[in-house]
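Return a 3D structure for these sequence lines:
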Amino acid sequence: MSTPENPTAVEIGVDTFGDVSSLESGIVLTPAQTLRAIVDEAVLADRVGLDFFGIGEHHRADYAVSSPEMVLSAIGAKTDNIHLTSAVTVLSSDDPVRVYERFSALQGLTSGRAEIIVGRGSYIESFPLFGYSLDQYEELFDDRLDLFSRLITGEPVTWQGTTRAPLENQLVHPAPESPLPAWVAVGGTPQSVVRAARYGMPVILAIVGGQPARFAQFADLHRRALAEFGHAPQPLGVHSPGYIAETDEQARDEFFPYFAEAMEKFSKGRGGTGYSRAQFDRDATRGALMVGSPETVAPRIADTLTTLGASRFSLKYSSGHMPHEQSLRSIELYGTEVAPRVRELLGQRAGATGTTGEGGE
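Below you'll find the predicted structure:
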C-alpha cells in the first residue's frame, strides 16, 4: 500500500473500553469514579490535539460504560475540537432506529463532532440481557446493519427485515445538522469486510494480535469489494492496544500487568490458557501492541498506516485496572510527541516516493 497523499489529514486518536480503573495508590475506582476519570482523559486528549476519542459499550462488572453516547455527551460539554465516537456500539442487541436517534442528538449537542462505530462487540452478555437469542447472532447483525445503513442517509426509510417491525417511508428524528459519520468495526474475517463494503461503509480493523501486515489482505479486499458493489472509495482505520512512556522498558513494565489481566480474562472465558510476558514482548516488538517510547511507537504506527493504506489510527490506551494517572501520562505523550512524529514520517515518505493515498477520502 501507499503513504497517504496528505499526511496531515490522517486521523490519530484514542479509544477505551471503559475498564474499571484504579489509582496509583492502589485504590480501585468505582464504576462512577471511572466514568468521571474517562471524561478527564478525554478532556486531556482534546487539549493535546488528538483527533477523536472513542468509548466502547459493555454490560459487565469489569467495565463502567454501558451507554457510550451518554459519556460522550458529557465529554462534548467539556471539549472543543475532538470528535467523539463509540468503539463500538453493539448493533446486534440494540434497535437501529434508537441508535441513530441517540447519535443524531449527540451530533447536534456537539456541533457535528459525533461519529459512530457499529459492530458485534467482543462479548455476548448484551444478548440475554436484552432478550435476544444467540441462535440469531448472525441474523441480528445482518438485519440491523442493513437498516442502519439506510438510516444514516437521512432520507425517509422503507425497510423490511426479520428481527424488528418494518418501516414505511419513515423519517427518523431528530435530523442531524450534518451527516453522521459511521464505520463498521471488523475483527478480520472476509465476510465482515465484504458486508461493510456492500453498504459502502468504511471499516475499522481491530488488530489486537499478530503482525499488522497480515491484515493487508482485508484492507485490499475492502477496496476491491467497494468497487465491485459500485461504491466510492472509503476510509480505512486501525484499532490496536498500546501504551506510551518515556522509555520502552518503562512502557512495557507499566503496561504488561494490566494488559495481561485483561487478556487472561478474555482468553480464559473462551477456553484459552492466559497471556505470558514472552508473548507480550513479542507482540510489543513486532506485533499489534504499540507499546514503548514515542521514538519507538511513532514509526510503528506510521508503518501500519502505510502498509494497510489506512488513514486513521486509534490507540486503545486503557486495559484492566490500569491507574488513571498512567492513562493520563500515556495520552499526553501520544498527543504531544507520537502523533506529530507519525505525521512527519508519513510526510517524509510521501515526499520521497511521490505516492498517493488510497486509504481515505
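
can we go C-alpha only for contacts and neighbour counts from here?
Noted.

Report the separation between Ile204 and Glu264.
Here the criterion is Cα to Cα, to the nearest Å. By it, Ile204 lies 24 Å from Glu264.

more crowded one of the two?
Ile204 (26 against 17; other Cα atoms under 10 Å).

Now the more buried one: which helix or strand?
strand 203-206 (DSSP states H and E).

next up, for comparison:
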Amino acid sequence: MPFEIGVMTFGELTEDPVTGSLPSPRQRVRETIEQAQVADQAGLDVFGVGEHHRTDFVGSAPAILLAAAAEKTERIKLTSSVTVLSSEDPVRVWEQFATIDLLSAGRAEIIAGRGSYTESFPLFGYDLKDYADLFREKLDLLLQIRDRNPLTWSGRFRAPLAEADIAPRADGGTIPIWVGVGGSAASAISTGQLGLPMALALLLGPLTFHEQTVQLYRAAAAKSGHDAYALPISINAHGFVGRTSQGARDTMYPYFARGMMDNNHQRGVGLRLPRAAFDAQSSPGAGLLAGSPQEIIDKLLTYHELYGITRAIIQMGFGGMPQKQHLEAIELLATEVAPVVRREVAQSEKSMT
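Below is the predicted model:
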C-alpha cells in the first residue's frame, strides 16, 4: 500500500518563549485551518486534529475543526489524531464523522483512543475506574454502527439501541477506524484481534520503543485470522523539518520545551526538557522527527524497516511555534521529504515481491 505522510495538531495555547505573547483561541483555530489548507496544497496525505478538554487547548471539538478544514481542502484525508472514545457517545461520534465524510467526499477517518489526558472523564460524568471497560464497549458500538444500520445493541454505559436508524451514512459506505496505542501490551493485542489499523504514539524515547508493541499486535492479528502484515500501522510523533539539522533543532527546541512545561498531561506539573536531552531525543536512534529533510527521510525509512509502518503523522509546531515557521516546515515535509520516502518505500516493497 502507498506510504502516507501527514501532520497533526492539538491546538495548544502556549506563551511564545521568544516574544512572551499568548495566541488567542480565535487565532489558533484559524491557524489550524490554514495548516490543513497548506498541507493539502503542498501534497501531504493526512491532516489530524486531536482532542483535549482544557483551556490551554482549542481542540475540544475536533470534528468541527475538521469539518471547517473539509471546506478548505480538496484531497487530504481528515482524521482525529485522537478521539477520546471512552468519554464520547459513539453514536454522536459516528454522526459527526459521517458528516465530515460527506462534506469532504469520503476523506474522513477516526483514530479512537482511551485518552492519555483524562480531564474529559469527570467532565462528562465517567469514572476513571471504568477506563478500560468504557473503551472496549464504546469501540464495539462504534464498529457496529459503521458496519450495519439499523442497529440493535446493549451495554453497560449507555442506553440500549433497538433497531436504531443512525444517520447519516458515510459517503463511501464506511469510515476507516484506527486505534491509538501508546505502548500498552493489552491495547496492542486487542487491536490486533479486531484486525484494526494501529496508530502508535511516540512522545519521547528510543526509536525502537514500540518493537514489542508491533510484535504483539501482529501475533494477535494472525491468531485471530487476519493478514497481520496487510494491516496498516502509523507512527505519530513530534517533529519539525528545517533546511538544516541545526536550524531545525534551534527553531523547534524553545517551543517544544515550553509546550512540555506548559501543556503537559498533569496540568501545573510540567516536564523540564534541557537542550541536551532534546538533542539526544532528535538523534538517529531516538524517536523525535526533528532535523533536515534528509534526516527525516532516513528516520522514516528506519521506522518503516523496523515496524513496517505505512503512515507517519508528525505533530509539528507543538508549544505555539509561530505560524510562518510552522507552514514552512509543512511545505518542506511535503515537497522534500514525502516524495523521497514514498518512492523508496515503493521500490523496497517492489523488490520484495
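
hmm, back to that, and the strand holding Ile204 of the first structure, which stretch of the second structure?
Under TM-score structural alignment, the match for strand 203-206 of the first structure in the second structure covers residues 198-201.

Name the residues that touch the matching stretch?
With contact meaning Cα atoms under 8 Å, 6 or more residues apart in numbering, stretch 198-201 of the second structure is reached by 111, 178-183, 188, 191, 210, 232-237.

Just the ones in helices from those residues, please.
Ala188, Thr191 (DSSP state H).

ok, the contacts of stretch 198-201 of the second structure vs Asp45 of the second structure, which is closest?
Within these, proximity to Asp45 of the second structure (Cα to Cα) peaks at Ser234, which comes in at 12.6 Å.

Pull the number of nearby residues for the aligned residue in the first structure for Val91 of the second structure.
Correspondence of Val91 of the second structure to the first structure, assessed by TM-score structural alignment: Val97. Burial measure for Val97 of the first structure: 15 neighbouring residues, criterion other Cα under 10 Å.

that older thread, mean shift between the match of strand 203-206 of the first structure and the first structure?
Taking mean Cα distance after the TM-score superposition for the first structure, the mean distance separating stretch 198-201 of the second structure from the aligned residues in the first structure is 0.5 Å.

If you count neighbours, what's buried in that stretch?
For stretch 198-201 of the second structure, the neighbour count (16 or more other Cα atoms under 10 Å) marks Met198, Ala199, Leu200, Ala201 as buried.

What segments of the stretch 1-150 of the second structure are helices?
Along the stretch 1-150 of the second structure, counting by DSSP state H, counting those that start in this stretch, helices occupy 25-42, 62-70, 90-103, 120-123, 131-147.

deepest of those helices, which one?
Mean neighbour count, computed with mean count of other Cα atoms under 10 Å, is highest for helix 62-70 among these, reaching a mean of 23.

how far does it sit from the chain's center?
15 Å (Cα atoms, centre = their mean, to the nearest Å).

Tell me the residues of the first structure aligned with it.
Counting by TM-score structural alignment, helix 62-70 of the second structure sits on residues 68-76 of the first structure.

give me every residue that touches Asp19 of the first structure.
Thr34, Asp62, Tyr63, Ala64, Ser318, Ser319, Gly320, His321.

I'd assumed Ala37 was in contact with the fourth one.
Okay, so that is Ala64 of the first structure. No. The pair Ala64 of the first structure / Ala37 is not scored as a contact, 10.7 Å apart, by Cα atoms under 8 Å.

Now do the strands in the second structure.
4-9, 46-50, 77-84, 108-113, 151-153, 161-164, 177-181, 198-202, 233-241, 289-291, 311-315 (DSSP state E).
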